[in-house]
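**Q** Requesting a structural model of the entry that follows:
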Amino acid sequence: MEESIHGSSEKRVAVVTGGNRGMGLEICRQLAAHGITVVLTARDEKRGAETAEELRGLGLADVAFHQLEISDPAGAARLASFIKDKFGKLDILVNNAGVLGVTTDVGDRSILRETLAGKDAMERAEWLRQRTTQTTQEAEDCIRINYHGTKTVTEALLPLLRSSSDGRIVNLTSAWGLLRYFSGDEFRQELDDIDSLTKRRLDEISRLFLDDLKKGTLETRGWPTDPLYAAYMVSKALVCAYTRVLARENAALRVNCVHPGYVETGMSDYTGVLTAAEGAAVSVAIALAEEGGVTGAYFDREQVAGSFL
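**A** Sure, this is the predicted structure:
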């Protein structure tokens, strides 16, 4: 279930969710290369443990693995107990784990690069869309994992982050989580009213979306109406709103969310235009930024966006 880890409590400690592949793996590698003690988490125990061992084999000794299914409250509590017993605090949490909530069929992967050669980001995204389907269950899983999973892990680890002298939370989001993708004003305005928004209300909004999705009435209350990616858009809009609520309620912490760009990972079926290392570098830079920076912000790559709209 877990491994011992080298180092002392004087070093900064980071947890990265979804750390066994793609951008999550790169975030772990880059943080460890900066001298951070990293707890790599992943749902698959065998693959996660093997990945941590591979990183240690690269000379990054202070990397350990702990199994975590982010939407499982009991698993998040076990992770919190491990961190508390081993370190007594947590300095950095990078909520990277997530799903797109669709099924894609890109055909022969051995010729994928050749197929996509010369296509820009928009053309690649449209090419992928034409090969994508979604079930209601996949949409439900998207909300459960991306929003509720992020919230479950964060709430379990918040006491430990508050024990740090400079706690940081970085939530991975997407430009598709911006409120401009909502087709009406009802929830766009509510999700942007950060002074009034609560975690309980965010949970209620997630349930309302799924109810409307099942009834086929997304247009009625102005949800995103994209037939394939509405659930992903709403899940990431909820993550952005949750980030702002956390920042408001935890002034001693720095809580931000980041859109890493269109990254070439398994989540994008390797159709992205940025490498996993390039995508990861943004989250790492935010996690390691000098004290006293922004909180409650949305980063579009390296730039702080002035609005979530």
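
**Q** all contacts plus neighbour counts: C-alpha atoms, from now on.
**A** Will do.

**Q** tell me how far the ends of stretch 215-232 are from each other?
**A** In stretch 215-232, first residue to last residue: 18 Å (CA to CA, to the nearest Å).

**Q** Can you list the neighbours in contact with it?
**A** 100-102, 132-134, 139-140, 142-143, 176-177, 181-187, 209, 212, 233-234 (CA atoms under 8 Å, 6 or more residues apart in numbering).

**Q** So what touches stretch 88-97?
**A** So stretch 88-97 is contacted by 9, 12-19, 23-24, 70, 83, 146, 150, 154, 157, 160-172, 283, 287 (CA under 8 Å, 6+ apart).

**Q** Show me which of those residues are buried.
**A** If you count burial by 16 or more other CA atoms under 10 Å, the buried members of the contacts of stretch 88-97 come out as 12-19, 23-24, 70, 83, 146, 150, 154, 157, 160-162, 164, 166-172, 283, 287.

**Q** can you pull out the helices in this protein?
**A** Counting by DSSP state H, residue ranges of the helices within the chain are 22-33, 45-57, 73-86, 112-116, 121-129, 136-142, 150-162, 186-192, 199-215, 230-249, 276-287.

**Q** CSV for those, including distance to Val39?
**A** Shown next, in CSV, are the helices of the chain (distance: least, CA to CA, whole Å):
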stretch, distance to Val39
helix 22-33, 8
helix 45-57, 9
helix 73-86, 9
helix 112-116, 33
helix 121-129, 33
helix 136-142, 24
helix 150-162, 13
helix 186-192, 32
helix 199-215, 27
helix 230-249, 22
helix 276-287, 14
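
**Q** Select, out of those helices, the one closest to Gly261.
**A** helix 276-287 (6.4 Å; CA to CA).

**Q** Give me the distance from the closest one to the chain's centre.
**A** Put simply, helix 276-287 sits 12 Å off its chain's centre (CA atoms, centre = their mean, to the nearest Å).

**Q** Who are the packing partners of that helix?
**A** helix 22-33, strand 92-95, strand 168-172 (3 or more CA pairs under 8 Å, 6 or more residues apart in numbering; DSSP states H and E).

**Q** this one next, for a side-by-side:
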Amino acid sequence: MVTTRPSPTGFGSQFNSSGARIAVVTGGNKGIGLEVCRQLAAGGLTVVLTARDETRGAAAAEKLREQGLSGVVIFHQLEITDASSIARLVEFLKTHFGRLDILVNNAAVGGTELVDDPSFGPKPEGEQFSGMDYQQRIGWMWRNCRETYDTAKEGLHTNYYGTKQHFRGEELKQELNDGDNLTEERLDELMETFLKDLEAGASEVRGWPSEFASYKVAKAAVNAYSRIMARRHPALRVNCAHPGFVKTDMTRNAGLLTPQEGASNVVKVALLPAGGPTCAFFALGAEASFI
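**A** Down below sits the predicted model:
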């Protein structure tokens, strides 16, 4: 989910003397998040790179600063499932900037445990993936992971962007796509229902996804939640951005796009002009249907 607000009248601070726009990127220490930070900072923005691990996050921010980007890169620790960690970031933003212009909710987990299955052959690396199409790469990933109740629960509590087209149950599709009537309370109920169905081994009966279920369910729920937020805050631009199937640690480098390419699809949405679309879904940088 990418949230922006109209460009403010610039003012300085100890971290932002130029009065540039302020962007926060969650999960910014590697992969797509790191590249989103780089591209935003290259455009002259002040970027707050956040990560769970302080050592890795600080190192990532320093690496970007060494590249001589025109903007400013600052690290701040953030665990998005920890209310106290979120509160500390909010206080930091209030104290040093007094505002936030762009929020890129990039942090995510796979919702599975990685398991190398010898029966499926050796793990493809580098150019070995070049002979595999999208479905073959996804198939390899699914055969080499395991989804449990605990990993699914973690996925629902962490993940933030994705699409709804993976749902086989038409009733679920329609309910999650009903942006005008869906409520936050009903979304919470649906997530609890998913976990109960998964624990009972009945997820397919209701039409939940059969592969990478928690990842897809969580991302679809955030898509729906973004529409609730867009209605609640009409002055903001609240949109969803799908970067594509990207080569990252989460995909075990099986993706089709580089982190630079995936990040550019997110940055396009983050930098939409004032008066641009809100309550929209963008796939590969272009506006698309939620379903």
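
**Q** quick one: TM-score?
**A** Once superposed, chain against chain, the TM-score is 0.89 (TM-score structural alignment, normalised by the length of the second structure); 275 aligned residues with a CA RMSD of 2.0 Å.

**Q** about what we covered before: generate a ChimeraX selection restricted to the buried subset of the contacts of stretch 215-232 of the first structure.
**A** A single ChimeraX command is used to select the members of the contacts of stretch 215-232 of the first structure judged buried by 16+ other CA under 10 Å:
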select :100,101,102,134,139,140,142,143,176,177,181,182,183,184,187,209,233,234
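
**Q** what sits against the aligned residue in the first structure for Phe282 of the second structure?
**A** Alignment note (TM-score structural alignment): Phe282 of the second structure maps to Phe299 of the first structure. For Phe299 of the first structure, the contacting residues are 256-259, 305, by CA under 8 Å, 6+ apart.

**Q** now the residues you listed: which count as buried?
**A** Applying 16+ other CA under 10 Å to the contacts of Phe299 of the first structure flags 256-259 as buried.

**Q** Just give me the closest of those residues to Gly107 of the first structure.
**A** The nearest one, if we look at those relative to Gly107 of the first structure and count by CA to CA, is His259, at 27.7 Å.

**Q** Would you confirm that Pro260 of the first structure contacts Ala280?
**A** Yes - Pro260 of the first structure lies in contact with Ala280 (CA atoms under 8 Å); the separation is 7.1 Å.

**Q** More neighbours: the two, which one.
**A** Ala280 (27 against 23; other CA atoms under 10 Å).

**Q** quick one: what's aligned to that one in the second structure?
**A** Using TM-score structural alignment, Ala280 of the first structure pairs with Ala263 in the second structure.

**Q** Looks like its match contacts Pro243 (just checking).
**A** Yes - with contact defined as CA under 8 Å, Ala263 of the second structure reaches Pro243; the gap is 6.4 Å.

**Q** what's the neighbour count on Glu54 of the first structure?
**A** 13.

**Q** Quick check: the aligned residue for it in the second structure?
**A** Glu54 of the first structure maps onto Lys63 in the second structure, by TM-score structural alignment.

**Q** I'd like to know how far the residue in the first structure that Ser214 of the second structure lines up against sits from Ile143 of the first structure.
**A** Alignment note (TM-score structural alignment): Ser214 of the second structure maps to Ala231 of the first structure. Ala231 of the first structure sits 6 Å away from Ile143 of the first structure when distances are taken as CA to CA.

**Q** can you check Gly222 of the first structure too?
**A** From Gly222 of the first structure to Ile143 of the first structure the distance is 17 Å (CA to CA).

**Q** try Leu128 of the first structure
**A** 21 Å.

**Q** go on, Met233 of the first structure?
**A** Taken as CA to CA, the span from Met233 of the first structure to Ile143 of the first structure is 9 Å.

**Q** Neighbours of Ser4 of the first structure, how many?
**A** Ser4 of the first structure has 12 nearby residues by other CA under 10 Å.

**Q** Please disregard the earlier target; I meant Asn144 of the second structure.
**A** 18.

**Q** cool, and Thr55 of the second structure?
**A** 11.

**Q** And for His34 of the first structure?
**A** When counting by other CA under 10 Å, one arrives at 11 neighbours for His34 of the first structure.

**Q** Ok, Glu287 of the second structure next?
**A** 15.

**Q** Distance of the closest residue in space to it that isn't next to it in sequence relative to Phe15 of the second structure?
**A** In space, and not counting its chain neighbours, Glu287 of the second structure is closest to Phe281: 5.7 Å by CA to CA, 6 or more residues apart in numbering. Per CA to CA, Phe281 of the second structure is found 32 Å from Phe15 of the second structure.

**Q** between those two, who's got more neighbours?
**A** More crowded of Phe281 of the second structure and Phe15, by other CA under 10 Å: Phe281, with 26 against 13.

**Q** for that one, what are its contacts?
**A** 223, 239-242, 287-290.

**Q** do the same with Gly262 of the second structure
**A** Gly262 of the second structure neighbours (CA under 8 Å, 6+ apart): 32, 243-246, 284.

**Q** what does stretch 129-145 of the second structure contact?
**A** Around stretch 129-145 of the second structure, the neighbours that count as contacts under CA under 8 Å, 6+ apart are 112-117, 120, 211-212, 251-252, 254-256.
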